[in-house]
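> Got a sequence here, can you build the structure:
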Amino acid sequence: MLTALAAGAYVLPGGSILRRMVGAQDESMPSSLRVEGTWVFSGSGVKEAAGALRVPFERSELIADGAILIKTPGRCRFELSVPEGTRLAAVQASGRRRAEGAELAPLMAALSQLCPVLGVRASSDHDLATRDAVEQHLQSLGIATRTTSLARFGGEVAYVLGEPEEGKPQFWIYKDGFRPARVRWKEKTGPAWDVRFIDYTSPATGEWMPRSLEVWRDGQRVLRFTAIKSDTRAALNDKLFAP
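Okay, here's the model as predicted:
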């Protein structure tokens, strides 16, 4: 899945890559978006989710209905529920995160990366400030944003911001379309995380959102969201994103 490309190939500077990514999002990202789909917990994530949703821990996967809500700039909400259990939500606004109900680490990891890199739509007058905000977020994860290379992800060529060695904090961006592909980082006293953005060609989401969002922890997939349908005219109450 992941194959490094020739070292001699020309690679754009990190600042230019981020500027083009932000510009591509400004052209296509709606100001409000509701994406409905399913959350699937697997591996070590099943036990955590079963406890949080108050359902028996007796299966290899746990599937929950839910949605991703985005209101630009920088407000995101994840919702999930199961018929026999309870409801949960995770919210990020103005860089602050909170949980409604029990806090799930994989869900928070996904939220912490989707909102800063996909919920940053801005007018062209503010492209530079938006790019700088994204870069600061990546640098806070230990990503060396001025170091760039090329690699393959899911069969597509991607720019890689960060040291190219395996295990280093990195931000990957699809070369065609300049869409976020993955964020890799490690907590100081915690696990290594890998949040992946997959398939921007699905009619379920259009090119503004990936059809699938995956969370990997220490090399194991623990969460996947798959979109079923989206609504770019959803009336999203500001109270849903209250910090």
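
> Only C-alpha atoms from now on, for both contacts and neighbour counts.
OK.

> how close does Gly14 get to Ala64?
37 Å (Cα to Cα, to the nearest Å).

> Over to Glu36?
For Glu36, the distance to Ala64 - Cα to Cα - is 11 Å.

> repeat for Ser149
37 Å.

> got it, and Leu213?
For Leu213, the distance to Ala64 (Cα to Cα) stands at 14 Å.

> this one as well, want them side by side:
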Amino acid sequence: MTFFAQYAHSPLLIYSIVATMMFLSSFGLPLPEEVTIVALGLMVHMGKYPDQYPPPPGISVQPLNLYTAMAVCFFSIMVSDSIVYWVGRKFGASPLVHKLFRKFLGEHSLEKSRTMIHKHRFLVPAIFRFTPGVRFPGHLSCGMMGISIWTFLAADGLAALISVPTQVYLFATYGEVILSTIKQIKHYALIIALIAVAIFIVVKLKQKVFGKKDPVPEAEV
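You can find the predicted model right below:
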């Protein structure tokens, strides 16, 4: 929270970072865009209360604007997703590029994307937005398989318009409740995380120690 507070009064910097993170998320960065959205919403909330979350010394109080934050998030996502679509539309037909796509993304991801496109042609851009691990290859496949740009923009834009501004608004408006809840449960969350890690280590060790089978002796002739 201290880390976020020191940037809650630097709008241009934050909006630039948000746009960059959304671009990277659209291109497969293994960090959900929701992380960026939640952080932005919390910083909007902190910027409204400089007495509780004071900026570092020497920085003028210039809080983030809620509606500007919503717009930056939404348009950053739409531009980034459209670029991914365009890359698939422009270069997907090339055998060499198509082969690179398959090698980089994996056969399973591309085939899963194509199956979804065949079943739900109009809705797939919106479905891909809420499907972890398939968003980048999915939007790429939309371009490669010739889905209309207007269909893509309508479906993807509707999904983003519903989810993105709503999340920013909720975290910006009810940030105090959310932050207090985080403070209350963080110790329990840490304990749960440590238990999960311990279980994972025990399972892996058990598999390593007891999972090996003795070689079957060759039959004597």
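
> Can you calculate the TM-score here?
Once the chains are overlaid, their TM-score stands at 0.28 when taken by TM-score structural alignment, normalised by the length of the second structure; 95 aligned residues with a Cα RMSD of 4.8 Å.

> separation between Lys208 of the second structure and Val202 of the second structure?
Noted for Lys208 of the second structure: a distance of 10 Å to Val202 of the second structure, by Cα to Cα.

> Centre of the chain to the lengthiest helix in the second structure, how far?
The longest helix of the second structure (DSSP state H) is helix 175-210. The chain centre lies 21 Å from the centre of helix 175-210 of the second structure; the measure is Cα atoms, centre = their mean, to the nearest Å.

> for it, which positions count as buried?
Gly175 (16 or more other Cα atoms under 10 Å).

> could you say what helices and strands that helix packs with?
Helices and strands touching helix 175-210 of the second structure, by 3 or more Cα pairs under 8 Å, 6 or more residues apart in numbering; DSSP states H and E, are helix 33-48.

> Show me what secondary structure element comes after the helix it packs on.
Moving toward the C-terminus from helix 33-48 of the second structure, the next helix or strand (DSSP states H and E) is helix 66-91.

> That following helix packs against which elements?
Using 3+ Cα pairs under 8 Å, 6+ apart, helix 66-91 of the second structure sits against helix 11-26, helix 33-48, helix 135-144, helix 149-173.

> Can you list the buried residues in the following helix or strand past that helix?
The helix or strand immediately downstream of helix 66-91 of the second structure is helix 95-105, counting by DSSP H and E. Neighbour counts over helix 95-105 of the second structure (16+ other Cα under 10 Å) mark 101-102, 105 as buried.

> what is the orientation angle of helix 95-105 of the second structure with helix 66-91?
130 degrees (axes from the mean of the first three to the mean of the last three Cα atoms, to 10 degrees).

> Following element in sequence after helix 95-105 of the second structure, please.
helix 107-119.

> what's the angle between that next one and helix 95-105?
Going by the same axes, to 10 degrees, helix 107-119 of the second structure makes 110 degrees with helix 95-105.

> just the angle between helix 107-119 of the second structure and helix 135-144, please?
50 degrees.

> which helices and strands sit right next to helix 107-119 of the second structure?
helix 135-144.

> roughly how far is the helix it packs on from the heart of the chain?
For helix 135-144 of the second structure - counting by Cα atoms, centre = their mean - the centre lies 16 Å from the chain centre.

> residues in contact with that helix?
26-28, 81, 84-93, 105, 109-110, 113-114, 117, 124-125, 128-129, 152 (Cα atoms under 8 Å, 6 or more residues apart in numbering).

> tell me the angle of it relative to helix 11-26?
Between helix 135-144 of the second structure and helix 11-26, the angle comes out at 70 degrees (the same axes, to 10 degrees).

> and helix 135-144 of the second structure, which residues are buried?
135-144.

> Tell me which stretches of the first structure form helices.
Counting by DSSP H, the helices of the first structure are 14-28, 45-53, 105-118, 127-140.

> Quick one: list the elements packing against the second one.
Helix 45-53 of the first structure is packed against strand 61-71, strand 220-231, with contacts defined by 3+ Cα pairs under 8 Å, 6+ apart.

> now it and helix 105-118, what's the angle there?
Using the same axes, to 10 degrees: helix 45-53 of the first structure against helix 105-118 is 90 degrees.

> now the angle between strand 220-231 and helix 45-53 of the first structure, please.
60 degrees.

> Now helix 45-53 of the first structure: buried residues?
45-50, 52-53.

> Turn these into TSV, including distance to Val183 of the first structure.
Listed next are the buried residues of helix 45-53 of the first structure as TSV, based on distance: Cα to Cα, whole Å:
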residue	distance to Val183 of the first structure
Gly45	19
Val46	22
Lys47	24
Glu48	22
Ala49	22
Ala50	26
Ala52	25
Leu53	27
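
> and the two most separated of those residues?
Gly45 and Leu53 (12.0 Å; Cα to Cα).

> neighbours around His137 of the first structure, how many?
The tally of other residues near His137 of the first structure (other Cα atoms under 10 Å) stands at 17.

> Equivalent analysis for the one 3 residues further on, please.
The local packing of Ser140 of the first structure (other Cα under 10 Å) involves 11 other residues.
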